[in-house]
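Undergrad: structure for the following, please:
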Amino acid sequence: MPCVLGLDSSTQSLSAILLDLDAREAIADYSVDFDERLGAKYGVENGVLPNDDPQVKHSPPQMWLEALDLLLGDLKSQGVNLSQVVAVAGSGQQHGSVYLNPRGVTLLGQLDPHLGLADQLDGCFSRETSPIWMDASTWRECQEMTEALGGPKAVAELTGSCCFERFTGTQIRRFWKSETDDYDRTARIHLVSSFMASVLAGAEAPLDPGDGAGMNLMDIRTKAWSPAAIEACAPRLRSKLPPIAPADTVVGPIAPYFVEKYGFSPDCKACVWSGDNPNSLVGVGLVSSGKICLSLGTSDTYFGYMPEAQVDPAGEGHCFGSPTGAYMSLICFKNGSLARERVRDAYGMDWPAFSAALRATPVGNGGRLMLPYFDTEIVPNVLEPKVWRFGLDEADGPANCRAVVEAQQLSMRIHSRWMGVDSTTIYATGGASANREILEVMANVHNAEVYQFPVGNSAALGAALRAAHAWYKGNGDEQPWEQIVSGYAEPVAASRLAPDPASAAVYNELIPVYNACEDHALRGGPDPAPLQEAFRAK
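TA: Presented below is the predicted three-dimensional model:
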């Protein structure tokens, strides 16, 4: 019974999914919560160390090591037979970085099964804490790297994204500037993904193009380190970075530490890890063109498969490598459930009443539009919160309910055009995906079939599926990705919502009107009122 293990080292927990490849089912799903099990020892809140500067967000890498021991120990004590695991791969929170001194690099290959990982690697970090994706302290470094590389568009064209505070390159630059001596004694700078993969392999692991693209240091098209970006980041950096390798690379057999301590087979393959976003792409089955996923959560996230590298000319979206060897897009809209809840609460509604309001109002809302920037927005870039209404009476609760939902979907369609991909199927996840009326708007705006997708830990599942792909390939039996994900990453078939052709046509007419409203509000464009009147007259 060959099994594969997928791990997900996220901000707040370390999770595992074990798949039985013969039965094609998950036989174990387990998680270690950092606060619950290790919070008192490491002083973290939601997996993050408190800091007087609210922009600084770091976590202790030793906590991740101890969590790995706890998780594998718990699985073993629960009777999970880890000797049946033929391959293990993982997902690391994207952008987070780990800094090893020369002793740390050496000790990876000398792990003692009679001691814990955290204790053995104590004193092996040139930087005791790891900046993670939530960190926003590198605005100045973003400006410096952007200027050195020729401006935002040049950075995005080279690396797949503009410089962002959370991206690893600017974090490295800040470390070099503020803690030069510690930077100088750094032998290796890993991402969370390549660090955890190195521990499992007992040897230095490469990182893959999916996670490498979240650094602003990799050439997005060649999938190799960019000399220009590295020079703009910090001196002597290239020698401190691991190599980049395909996502199906096997680093080697799992380290003897895990064989002796937890019962893994010495033949178990330790595979390259990736970031949480590329793993989630596989975990929801997006391994070919024509499908996208819309995650409707606190923020709304639009991500999908791209066969070729496409870069957002506005610098708002991201292009990462995909575990399949192709590419993926990711666009984050900050005003997701935040905006929907603000509108719902403003009119004293619950969700059933909100849904009733959507049913009671016409498709297109009679051209009444809202720009729902209740908070600052990422896409489009809005620095000052403000809700704009065009022909929309703030006192009309039902019309405002429809306006916020239509605005979100229209904005997604407009700001995803740079991908150059026609999507015919959407997988909807997150809390709001339970609302059929919201999904109807989604289907009609995008003119695509919409399915609800039952996501637990899509990153861990994606990691397990990547391990399966690497194992089959290593045995000379490489399988197509569609076959790898089949049966594991499937939507709820009965949830299918097809677009209504008449409604889709209305939204096609409304797109330029919404675009004009956005242009007027954010860039001082012409008054969109004439376009609204023309829309109503049709």
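Undergrad: from here on, contacts and neighbour counts on C-alpha atoms
TA: Will do.
Undergrad: return the residues in contact with Phe453.
TA: Val284, Tyr427, Ala428, Thr429, Glu490, Pro491, Val492 (C-alpha atoms under 8 Å, 6 or more residues apart in numbering).
Undergrad: if we ignore the residues flanking it in sequence, what's nearest the fourth one?
TA: The one in question is Thr429. Spatially, and ignoring its direct neighbours in sequence, Thr429 is nearest to Ser295 (4.7 Å; C-alpha to C-alpha, 6 or more residues apart in numbering).
Undergrad: I figured the one you found hits Ile426, correct?
TA: No: look at Ser295 against Ile426 with C-alpha atoms under 8 Å: they stay out of range, at 10.1 Å.
Undergrad: so for the two, which sits in the more crowded spot?
TA: Set Ser295 next to Ile426 and count neighbours by other C-alpha atoms under 10 Å: Ile426 wins out with 28 against 22.
Undergrad: and this one, so I can compare the two:
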Amino acid sequence: MSPGPLYLGFDLSTQQLKAIVIASDLKVISEAKVDFDADFAAKYHIKKGVQTNEDEGEVYAPVAMWVESVDLVLTRLKEKGCPMDRIRGISGSGQQHSSVYWSEHAESSLKSLDSGKPLLDQLSNAFAYEFAPNWQDHSTQTECDHFDTHLGSKQALADATGSSAHHRFTGTQILRMRRRRPEVYNKTARISLASSFLASLFLGAIAPIDISDVTGMNLWDIAGEKWNETLLELTATKEGVTELRKKLGDVPLDGGGSLGGISSYFVQRFGFSPECQVAPFTGDNPATILSLPLRPLDAIVSLGTSSTFLMNTPSYKPDPSYHFMNHPTTKGHFMFMLCYKNGGLAREKVRDKLPKPAGADPWGSFNKQVLETPPLDIRKDGDRAKLGLYFPLPEIVPNIKAGTWRYTCESADGSDLKESGDWGAEPDARVIVESQALSMRLRSQKLVSHPPKRPELPAQPRRIYLVGGGSLNPAIARVFGDVLGGADGVYRLDVGGNACALGGAYKALWALERHDADESFDDLIGKRWKEEDEIQKVDDGYRDGTFQKYGRVLGAFEELEEKILKVAHN
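TA: The predicted model follows:
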């Protein structure tokens, strides 16, 4: 192992706490994880990392479990022989929107940690509420309705904060906490996001909320770079705004630099260097786009149980149907995000209706059907295009209940949209993947442009990077290339399930090794990032003729969604 500084990145997700250590040349040195169900299910009565109260739609995690996991993951990292004394910077990510409610004892408890005792033993009185609402929580519909109308409309809220109101967003969660559990709200001295909570443990003080993660709250005025006064009034009442500001704290506008040195607890207990610095932690989605030097107009498509579309863009064009967030490292840039509940689960349900494959690959029959079915199942001139929506779970984008809908339209121009009967599982295999990609293309079309090096091509992303379990599937990669394009191709980012932790480690490296505040994350990481080691080209992306076929039915796909929305909301 070559000498030199190391950087530690964390990912506090719903089901795990991961840690990954990298060197200055970006090589991974060591990694460890805590699996909440495997390590703590019996103690904390969790399933898939959370507890639930189905009567009220609440989904939450025990904060004590997170605290205990920090000691455990560092113990495992040390047992693997990681040279902790060489770690010079720490950053990481936490599940976006989740909130932690600190008591008045938190600051003093964090500052006086004894390395001879576990963290949990010393922080038992540091929390006003023992649980942290999870991003899956859906108990805040009433509060969402108030947020969506408070500035005049959903669009006005999106213009100000980057998003319309969502169940999981922290502002609606805080409002519900004040109304539903006033005793907790009144006892709360500070409110952290999952990311700043984790940073606080290492800092030995309450860490500020990150400039990117703060835009997942529906409380931050993105253009004004400050808390939105009107939305603070909604959340805390006019009289309570000053107190809520204290609970939230100030937000540094720079995502880099150091928040301070690491707590002596970690120096003495785990052997960290006293010179180790804590950089700002961010949300899991912002951390994902930091897992590679993502250029403007590059897109990341995460193909897990749910699906996410992320793009780095200098354009701010908010809309209630998607999210804009501040870029975690590049001032003046934004992260465009689409989040779908129905991803891998929906594809699996279609897969399971097909005949079982002969080989060991459970996706064998599905992939065969996808690749043998032509785009939109148009087999000859005059065939109508097949379009569908497949939602085994209620969807976020668009806000539609669970169900399956199949339609056809004229392939030449998308006209004459008509509902169709069940055409069988075979066409469904391709149509479901197309439908997921078409939704992403529909909502990102205002943000893409003609590729700078190939201006003759239609507007599309420069590159598409696939991550998550679905990225291993060549048939899915082919369809996403067909529909979304990708002038420079479609690539699989080979970081396993470690994108968020890796993004955190890269953020720490950039925050502490940049030459000055003007050296961008993309420039610093891009110089050290060896593309041939990290990514694999899995599809050519843009195909002339095929890309245009999908463009001709994009309006019909939007009309299909609007028809279903109208029925669902009547």
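Undergrad: follow-up on the earlier one: so which of the contacts of Phe453 of the first structure persist in the second structure?
TA: Shared with the second structure under both residues aligned by TM-score structural alignment, their matches' C-alpha atoms under 8 Å, the contacts from the contacts of Phe453 of the first structure are Tyr427, Ala428, Thr429, Pro491, Val492.
Undergrad: and the counterpart of Glu204 of the first structure in the second structure, how many neighbours?
TA: Alignment note (TM-score structural alignment): Glu204 of the first structure maps to Ile206 of the second structure. Residues lying near Ile206 of the second structure (other C-alpha under 10 Å) number 22.
Undergrad: ok so, going back, turn the kept ones among the contacts of Phe453 of the first structure into a markdown table, columns for neighbour count and secondary structure.
TA: Converted to a markdown table, those look like this (neighbours: other C-alpha atoms under 10 Å; DSSP: H, G, I helix; E, B strand; the rest coil):
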| residue | neighbour count | secondary structure |
| --- | --- | --- |
| Tyr427 | 24 | strand |
| Ala428 | 24 | strand |
| Thr429 | 23 | strand |
| Pro491 | 21 | coil |
| Val492 | 11 | coil |
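Undergrad: just send these back as TSV, with distance to Glu384 of the first structure too.
TA: As requested, these are exported to TSV (distance: C-alpha to C-alpha, whole Å):
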residue	distance to Glu384 of the first structure
Tyr427	31
Ala428	29
Thr429	29
Pro491	38
Val492	39
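Undergrad: so how far is Gly204 of the second structure from Arg168 of the second structure?
TA: Per C-alpha to C-alpha, to the nearest Å, Arg168 of the second structure is found 28 Å from Gly204 of the second structure.
Undergrad: ok, so what distance separates Val479 of the second structure from Asp298 of the second structure?
TA: 18 Å.
Undergrad: ignore what I typed, I meant Thr149 of the second structure.
TA: For Thr149 of the second structure relative to Asp298 of the second structure (C-alpha to C-alpha), the value is 34 Å.
Undergrad: okay, the two: which has more neighbours?
TA: Asp298 (21 against 15).
Undergrad: just checking, that one touches Pro314?
TA: No: between Asp298 of the second structure and Pro314 there is no contact under C-alpha under 8 Å: 11.6 Å.
Undergrad: mean shift of the longest helix anywhere in the first structure relative to the second structure?
TA: Assignment by DSSP state H gives helix 501-523 as the longest helix of the first structure. Here helix 501-523 of the first structure, set against the second structure after superposition, deviates by a mean of 2.8 Å using mean C-alpha distance after the TM-score superposition for the first structure.
Undergrad: show me how far that helix is from its chain's centre.
TA: 28 Å (C-alpha atoms, centre = their mean, to the nearest Å).
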